[in-house]
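S.K.: have a look at this fold, sequence not included:
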């Protein structure tokens, strides 16, 4: 027996739209429909108004409604049926129940400001597919055999040309190594350095805590060095006794500080004086909004610096594509370590990425994404200023995250818990300190929509207000 279709009106749907908002109308419409489904107000199998009728009713262009419907179909809230009508998806009836259950069981938040989450929905599938087809049609058979541990020559050449042009590196293809993301590259590098006699790794304080664990597992001692507004405190580095240092000079994580020209010169002088090594993690330098590009330190002193890059923030973490530019003395050791670890990264992925870069698709993708991420950054900074003005964001000129210090009357634990109780994921600085430091919050915004950013900050403001009451 077929299920009957129900609808309250051919073109009517109660959704509040704010035309003076910076959030695009299609995203407001998506959010309104999504919320009504979550609240159980639009039940499973309810037929949605026709796009043309709803557009007329709401005073919108039909394209706005079509875009909103398409996004909700992609998310699983709506389903398109034969005959041209759209229904609330059968599975959608359980979304609210699932979300409540997830909250009770400590499941994922509904809006999540977790860092390291770019917008993978914007992955350039069509352009990537063209490169896959070309690679499959043109790759000679010999390229499918075991490779040099450094990776395919084609990708190393494409990356060297790109990085020398865009990041100011001094890369030669023969000095590059392709790895499975920064995770593998850093692990192999620290193991090789420990075997070569390096003993103490200095890391920025605060910084990514995972790297410290990798260093300890490799046999290195990890020590923290404070981060100033101008980058790493090189005088403190001098006192640390370290013989290798990891820096995120172009956009420090998590503070967002940019290493000044003086700091960069002092780092190179330190490395030269002590025959030490700088590891430069250039993790999101392609995304800058309000400042001139900052060149890589590696371009100033190639034999003192290991440069690390990855496609995780620019394309998608799931690609697992990373690269290192190595000083000459480390190339053979790192190539051997890579072969021992996994016999080399997948050939097809490397050749596809090489063609993708060489045809200019990587540049085009980044040009498309910068305005999108900038709008998200602007929405986040603007909403914080409106709703929680004593949380002043820093490090906003680049990247996919901003940070705020917390006022003395608020603790990280209390704020993050109160936010999670409201379905919001916000994250404190505590895990990033080598030594204890002041409280703060890190907001990753890359994977969110503007309406989610706005709603998330509103939830945070409510959480903080409840704590202060």
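M.R.: Looks like it came in fine. Only a predicted model underlies this, so the values are computations on that prediction, with no experimental measurement involved.
S.K.: CA only for contacts and neighbour counts going forward, please
M.R.: Fine.
S.K.: now for the longest strand along the chain, which elements pack on it?
M.R.: Longest strand in the chain by number of residues, with DSSP state E as the criterion: strand 221-228. Under the contact definition 3 or more C-alpha pairs under 8 Å, 6 or more residues apart in numbering; DSSP states H and E, strand 221-228 sits against strand 200-205, helix 209-218, helix 234-240.
S.K.: what comes up buried for the last one?
M.R.: Right, the one you point to is helix 234-240. For helix 234-240, a neighbour-count test (16 or more other C-alpha atoms under 10 Å) marks 234, 237 as buried.
S.K.: what packs against it?
M.R.: For helix 234-240, the packing partners by 3+ C-alpha pairs under 8 Å, 6+ apart are strand 221-228, helix 261-274.
S.K.: where do the helices of the stretch 51-200 of the chain begin and end?
M.R.: Ranges of helices in the stretch 51-200 of the chain, per DSSP state H, counting those that start in this stretch, are 51-58, 62-75, 95-104, 125-138, 153-166, 181-195.
S.K.: now these as JSON lines including distance to residue 437 and mean neighbour count?
M.R.: Converted to JSON lines, those look like this (distance: least, C-alpha to C-alpha, whole Å; neighbours: other C-alpha atoms under 10 Å):
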{"stretch": "helix 51-58", "distance to residue 437": "51", "mean neighbour count": "18"}
{"stretch": "helix 62-75", "distance to residue 437": "40", "mean neighbour count": "17"}
{"stretch": "helix 95-104", "distance to residue 437": "30", "mean neighbour count": "14"}
{"stretch": "helix 125-138", "distance to residue 437": "43", "mean neighbour count": "14"}
{"stretch": "helix 153-166", "distance to residue 437": "35", "mean neighbour count": "19"}
{"stretch": "helix 181-195", "distance to residue 437": "26", "mean neighbour count": "19"}
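S.K.: dropping in the other structure now:
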């Protein structure tokens, strides 16, 4: 017997669909076995409602059984109500088996907002249902420029060479890096050569790359503003870096309190308090960098400003700064496109870290964004959303004045969120948890603190209508000051 031929024959008895292998079927029970496999796949979600089964002829050929075996199995699913024949559309799953009831129906819904949030907390909060989502940092996603994006994508595809579909430069597409350098020069006062720019999957990846490279260079701690983004701290902790807190006041970070070799800053619109790093503090920072200090600048939403003049990036004055930004607050977080300006001392290592992380961002989205930047479409989009965000910011300020008397508003002159602080007796975690239970998402300020401080809430307004903002803040007012 030809052993190679026998091996090929045995290997081919099966289907990629659900990894079905007829050798597992009992003798004489092929249709029963196949129907059972299909029911199990429907029950556990591998075959979702609306999913289409393969044509009976195709599946029969792959399994090397008669077509009648497959049609009989399909008919059994149709008879018990799990599937339906749709003519040319084939056989479609229409219902899943009813699962037995939860053996513990009185078990409470797991707490999402707690005083000690874990690394999964933001995933859990995003997944939690809510009528009104006042999560900070989200732009108006309904304003995404779909028509402009489609026009740019068609134009890019018309001009694209076949070579562009291959592996590219891990630093990013050359046209994207050129467009980013021009965008930063126009909008942030930063003069950077395209060769200094690494295209990354958002600021989150930039922080991870920088954190890993700093560890390679012997840095074990990077100071952060206090309060500062819990999410950013989580990324730095994942890199094995400590994050000693440095106080923030009305002029931003107290540079004189820096003791770590590196610091992460949000100088144009400090998160979450919204203050701007003052002129004297910037001069102190420049002296600190000249003495060997390492600055990582997160310029996360500086383009959104309403009641103040533009604030220059620290990177525009100090070329040694590791600077990062993205389009998450300009267009949509789902695009996962940002940039990292790498100073000479870390550039090669950061490029290597990006190369080994993912070989570079997807190229098509880079080319489309580059076109939007170069044609002025992104500036037009910014003007549109800036006016809309301002109106919603105003609506939130009015709502806070009406329903949260005594609350102090911080950081309202720019950005996509504002922060309110309360008297010491308010438990901001309890308020945020109770609000979520009532269908309103907010973040407690204490999540973003490492040191004791006044309680408060961080409230995003850009993605909600004025009516939703008023309703959400009114609920917060009732939770904080319940009726007697």
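M.R.: Perfect, thanks for sending it. All of these numbers come straight from a predicted model, not from anything done at the bench.
S.K.: the longest strand of structure 1 vs structure 2 - mean distance after superposition?
M.R.: Its matched residues in structure 2 lie on average 1.0 Å from strand 221-228 of structure 1 after superposition (mean C-alpha distance after the TM-score superposition for structure 1).
S.K.: what residues in structure 2 pair up with that strand?
M.R.: Per TM-score structural alignment, the counterpart of strand 221-228 of structure 1 in structure 2 is residues 242-249.
S.K.: ok, and what's touching the matching stretch?
M.R.: Outside of stretch 242-249 of structure 2, the residues within contact range by C-alpha atoms under 8 Å, 6 or more residues apart in numbering are 220-227, 233, 236-237, 253-254, 257-258, 260, 275, 450-451.
S.K.: please tell me which residues of structure 1 the longest helix along structure 2 aligns onto.
M.R.: The single longest helix within structure 2, with elements called by DSSP state H, is helix 377-403. Alignment of helix 377-403 of structure 2 against structure 1: residues 361-387, by TM-score structural alignment.
S.K.: report the buried residues of that stretch.
M.R.: By neighbour count with 16+ other C-alpha under 10 Å, stretch 361-387 of structure 1 contains the buried residues 361-362, 365, 369-370, 373-377, 379-384, 387.
S.K.: after superposition, how close is that stretch to structure 2?
M.R.: By mean C-alpha distance after the TM-score superposition for structure 1, the fitted stretch 361-387 of structure 1 averages 0.6 Å away from its aligned residues in structure 2.
S.K.: residues touching whatever residue of structure 2 lines up with residue 190 of structure 1, list them.
M.R.: Mapped onto structure 2 by TM-score structural alignment, residue 190 of structure 1 lines up with residue 211. By C-alpha under 8 Å, 6+ apart, residue 211 of structure 2 lies in contact with 236, 239, 240, 241.
S.K.: neighbour-wise, which of those residues leads?
M.R.: In terms of neighbour count, residue 236 stands highest of these at 22 neighbours, by other C-alpha atoms under 10 Å.
S.K.: show me what contacts residue 134 of structure 2?
M.R.: 440, 441, 442, 459, 460, 461, 463, 464, 469, 472.
S.K.: measure the second one to residue 421 of structure 2 for me?
M.R.: Put plainly, it is residue 441 of structure 2. 17 Å (C-alpha to C-alpha, to the nearest Å).
S.K.: quick revisit: measure how far the match of helix 377-403 of structure 2 is from the centre of its chain, please.
M.R.: 12 Å (C-alpha atoms, centre = their mean, to the nearest Å).
S.K.: same check on stretch 465-484 of structure 2?
M.R.: That offset, for stretch 465-484 of structure 2, works out to 27 Å (C-alpha atoms, centre = their mean).
S.K.: what does it rub up against?
M.R.: Against stretch 465-484 of structure 2 from outside (C-alpha under 8 Å, 6+ apart): 132, 134, 391-392, 395-396, 399-400, 403-404, 426, 431, 434-435, 440, 461.
S.K.: find the nearest non-adjacent residue to residue 143 of structure 2, please.
M.R.: Excluding the flanking residues, the one nearest residue 143 of structure 2 by C-alpha to C-alpha, 6 or more residues apart in numbering is residue 385, at 7.1 Å.
S.K.: trace residue 416 of structure 2 over to structure 1, please.
M.R.: Match for residue 416 of structure 2 (TM-score structural alignment): residue 400.
S.K.: contacting residues for its match?
M.R.: Applying C-alpha under 8 Å, 6+ apart, the residues contacting residue 400 of structure 1 are 115, 116, 118, 284, 287, 373, 377, 444, 445, 446.
S.K.: select only the buried ones of these in PyMOL?
M.R.: A single PyMOL command selects the buried members of these (16+ other C-alpha under 10 Å):
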select buried, resi 115+118+284+287+373+377+444+445+446
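S.K.: restricted to strands, list the contacts of residue 400 of structure 1.
M.R.: Those of these lying in strands (DSSP E): residue 444.
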